[in-house]
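Novice: next one to model:
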Amino acid sequence: MYELENMLLQMQEHLEKVVTQAKADLNTTVPEGHLRISIDKNKPRYYQCIDDNKGVYIPRDNKELPKRLAQKGYNKAVVKKGEARLKQIKRITKNYSDDEIEKIYTSMNKARQLLVTPIEPTWDQLLTKWYEEEYHGKEFKEGTPLILTEKGERVRSKSEKILADYFYRKNILYKYEKPLHLKGYGTVYPDFTFLSRKTYREIYWEHEGMMDKQDYARAAVRKIESYQINHIYPGERLIITFETEQNILNSKIIENLIEKYLL
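Specialist: Take a look at the predicted model:
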């Protein structure tokens, strides 16, 4: 599962922040000892325990000391649990790779590979199969300008050509205007469809190029909402870029999105 390693690293980063925050709180001025609570007539009684577990009674008008002692105990427990989990994650990720099973096959020489059928298809095999599956894209209306990409594929706009050429130069396989059915909306033709190596699921890139035109923008918002209704969310399986006459497609944004989602 290609997401496992990423999930573990994200969890590690999260826990490191939590532990750092808890330790920072403990390094501030904190009272000695720990808090003991007893219940008397359904009301809590607080004790500060320093040299023994019985402790010294904390008067009711001292509301701050029980809170600080309780917070101290909580933070210590967070540090203890967080550090234990961090050790586990680091042990796992030290010698772990999402594609370690695949590498058993791909590390073989070609002659040996010809004799072996991998238990699981390799990423390249899956990607090739996905890419070679035929589909019928959206038809071009008569009179539509002829715009060709570096790959020789026809697209509908100069911005789509810019995007397609970026993908082509980086050897990123895509399908142009592959039909996708969205429940409650109908069939859409995402500008570009990719197969994600991280999730083995399709992700979609929609470029909305005339957002300063009211009718176009209204239709674009409705379409994007329909993606989300079908549980395809921006930042997960949907990449969106925008453009107006004043704000053209930003090449740096393209590069960042490719780096984040497609490489």
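Novice: C-alpha only now, for contacts and for neighbours.
Specialist: Fine.
Novice: tally of neighbours for Arg218?
Specialist: 11 (other Cα atoms under 10 Å).
Novice: likewise Ile239?
Specialist: Ile239: 19 neighbours (other Cα under 10 Å).
Novice: now it: which helix or strand?
Specialist: Per DSSP states H and E: Ile239 is located in strand 238-242.
Novice: and that strand, what's buried?
Specialist: By 16 or more other Cα atoms under 10 Å, the buried positions in strand 238-242 come out as Leu238, Ile239.
Novice: likewise stretch 12-32?
Specialist: Gln12, Leu15, Glu16, Val18, Val19, Ala22, Lys23, Leu26.
Novice: helix or strand for the first one, which one?
Specialist: Put plainly, it is Gln12. Using DSSP H and E, Gln12 maps to helix 3-27.
Novice: show me what that helix is in contact with.
Specialist: 72, 75-76, 78-79, 82-83, 86, 89-90, 93, 96-98, 198-199 (Cα atoms under 8 Å, 6 or more residues apart in numbering).
Novice: which of these are buried?
Specialist: By 16+ other Cα under 10 Å, these give Lys72, Asn75, Lys76, Val78, Val79, Gly82, Glu83, Leu86, Ile89, Thr93, Ser97, Lys198 as buried.
Novice: another for comparison:
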Amino acid sequence: MYSNFFSSMLPLLNKKISALEQQINSYPDGYLSLERNGPYVKWFHRTSKKRTYIPKKNYQFAQQLILKNHLMAKLEDLKEEVNAIHSYLQYHNKPSKQEQFFSNSLYRDLYLKTEKSLSDHLQEWSAAPYNSNPRHPENKTIKTISGNLVRSKSEALIEQSLITNGIPYRYECLLEVENLKLYPDFTTRHRLTGKVIIWEHLGMMDNPQYVHTSFNKIEHLIRAGFIPGENLILTFESKNNPLTPLIIEETIARYY
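Specialist: Down below sits the predicted model:
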């Protein structure tokens, strides 16, 4: 299920590894070792051949080494991630349960008839008119690849990924909950089951008033039976922690 996603991650990770290795090679040989001696901390320059004490007057040299230490730790994390992906892909080289399922013509034929019926229904659902959010249309200033107007660049990224992955959706479609009119960011349908999944993106988590209003909306969605982690997707963003295409793709791989 996730093999294609993990395979697509390998070139990016290997590129990061190469860039880190080049960066590390620009630093002095060896690494920094810190050892406590009573109330004091001693600095040592370690190489494969020897250990050399670094006096405090060589502070800049110690700074270079500690930066290199961090890059080396980061490099090891990336290499472990690549190794984990290779292990996963090696394990999944054998036929998947889905491939075994489709190899049986009795199951496959009935499933394909059912899937075609569901696919037709979802296409009709996507194309059908619906009541969209009439509030503050002037804030819809970002044009998406489909030609729709949305309220943020992050919503445009989400829509783009939904389209790329063939996921039926409606943007800010009316949902009536307890006599309230709510307009979730994206109302989506699972391609294989038709299950309705709401995707709410909270894009201003550093704005207290926005957070308060958004959580009220989420509370109403939960009362309507939309459970976070099940059929309610919640993604978050602040100025210092933007939503990225990788986060969106990971979210889609998990829920769809």
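Novice: related to what we said a few turns ago, hmm, which two among the buried ones among the contacts of helix 3-27 of structure 1 are most spread apart?
Specialist: The distance between the two most remote of these (Cα to Cα) is 40.4 Å, for Lys72 and Lys198.
Novice: so where is the helix ranked longest in structure 2 in structure 1?
Specialist: Determined from DSSP state H, the single longest helix within structure 2 is helix 59-91. Alignment note (TM-score structural alignment): helix 59-91 of structure 2 is unmatched in structure 1.
Novice: give me the next element, helix or strand, following that helix.
Specialist: Scanning onward from helix 59-91 of structure 2 (DSSP H and E), the first element met is helix 97-103.
Novice: who's in contact with the most centrally placed residue in structure 1?
Specialist: Most central in structure 1 under Cα atoms, centre = their mean is Glu236, positioned 6.0 Å from the mean C-alpha point. Applying Cα under 8 Å, 6+ apart to Glu236 of structure 1 gives the contacts Ile203.
Novice: and if you look at Tyr227 of structure 1?
Specialist: Residues in contact with Tyr227 of structure 1 (Cα under 8 Å, 6+ apart) are Leu182, Tyr233.
Novice: pretty sure Phe236 of structure 2 sits against His201.
Specialist: Yes. The pair Phe236 of structure 2 / His201 is scored as a contact, 5.9 Å apart, by Cα atoms under 8 Å.
Novice: coming back round to it: which element, helix or strand, includes the aligned partner of the residue nearest to the centre of structure 1 in structure 2?
Specialist: Mapped onto structure 2 by TM-score structural alignment, Glu236 of structure 1 lines up with Glu230. In the assignment (DSSP H and E), Glu230 of structure 2 maps to no helix and no strand.
Novice: what separates Glu230 of structure 2 from Ile248 of structure 2, distance-wise?
Specialist: 16 Å (Cα to Cα, to the nearest Å).
Novice: repeat that for Thr187 of structure 2.
Specialist: Distance from Thr187 of structure 2 to Ile248 of structure 2, by Cα to Cα: 15 Å.
Novice: can you pull out the helices in the stretch 151-263 of structure 1?
Specialist: 158-169, 214-229, 251-261 (DSSP state H, counting those that start in this stretch).
Novice: most tightly packed of those?
Specialist: Among the helices of the stretch 151-263 of structure 1, helix 158-169 has the highest mean neighbour count (mean count of other Cα atoms under 10 Å), at a mean of 18.
Novice: for it, grab the matching residue range in structure 2.
Specialist: With TM-score structural alignment applied, helix 158-169 of structure 1 matches the range 153-164 in structure 2.
Novice: what sits up against the matching stretch?
Specialist: Contacts for stretch 153-164 of structure 2 (Cα under 8 Å, 6+ apart): 142-146, 150, 168-169, 185, 201, 203, 243, 245, 248-249, 252.
Novice: let me know the closest of the residues you listed to Glu115 of structure 2.
Specialist: Nearest to Glu115 of structure 2 out of those is Pro168 (Cα to Cα; 14.3 Å).
Novice: stretch 34-43 of structure 2 maps to which residues in structure 1?
Specialist: The aligned range for stretch 34-43 of structure 2 is empty, by TM-score structural alignment.
Novice: now that stretch: buried residues?
Specialist: Quick answer for stretch 34-43 of structure 2 (16+ other Cα under 10 Å): Trp43.
Novice: could you list every residue that touches the alignment partner in structure 1 of Met204 of structure 2?
Specialist: In structure 1, the residue paired with Met204 of structure 2 according to TM-score structural alignment is Met210. Listed by Cα under 8 Å, 6+ apart, the contact partners of Met210 of structure 1 are Tyr216, Ala217, Phe242, Glu243, Thr244, Glu245.
Novice: among the contacts of stretch 153-164 of structure 2, name the ones in strands.
Specialist: Within the contacts of stretch 153-164 of structure 2, residues falling in strands by DSSP state E are Ile142, Lys143, Val150, Tyr169, His201.
Novice: among those, name the buried ones.
Specialist: Buried among these (16+ other Cα under 10 Å): Ile142, Val150, Tyr169, His201.
Novice: show me the contacts for whatever residue of structure 1 lines up with His190 of structure 2.
Specialist: Under the alignment by TM-score structural alignment, His190 of structure 2 pairs with Ser196 in structure 1. For Ser196 of structure 1, the contact set (Cα under 8 Å, 6+ apart) comprises Glu202, Ile203, Tyr261, Leu262.
Novice: mind redoing it with 6 Å?
Specialist: Going by Cα atoms under 6 Å, 6 or more residues apart in numbering, Ser196 of structure 1 touches Glu202.
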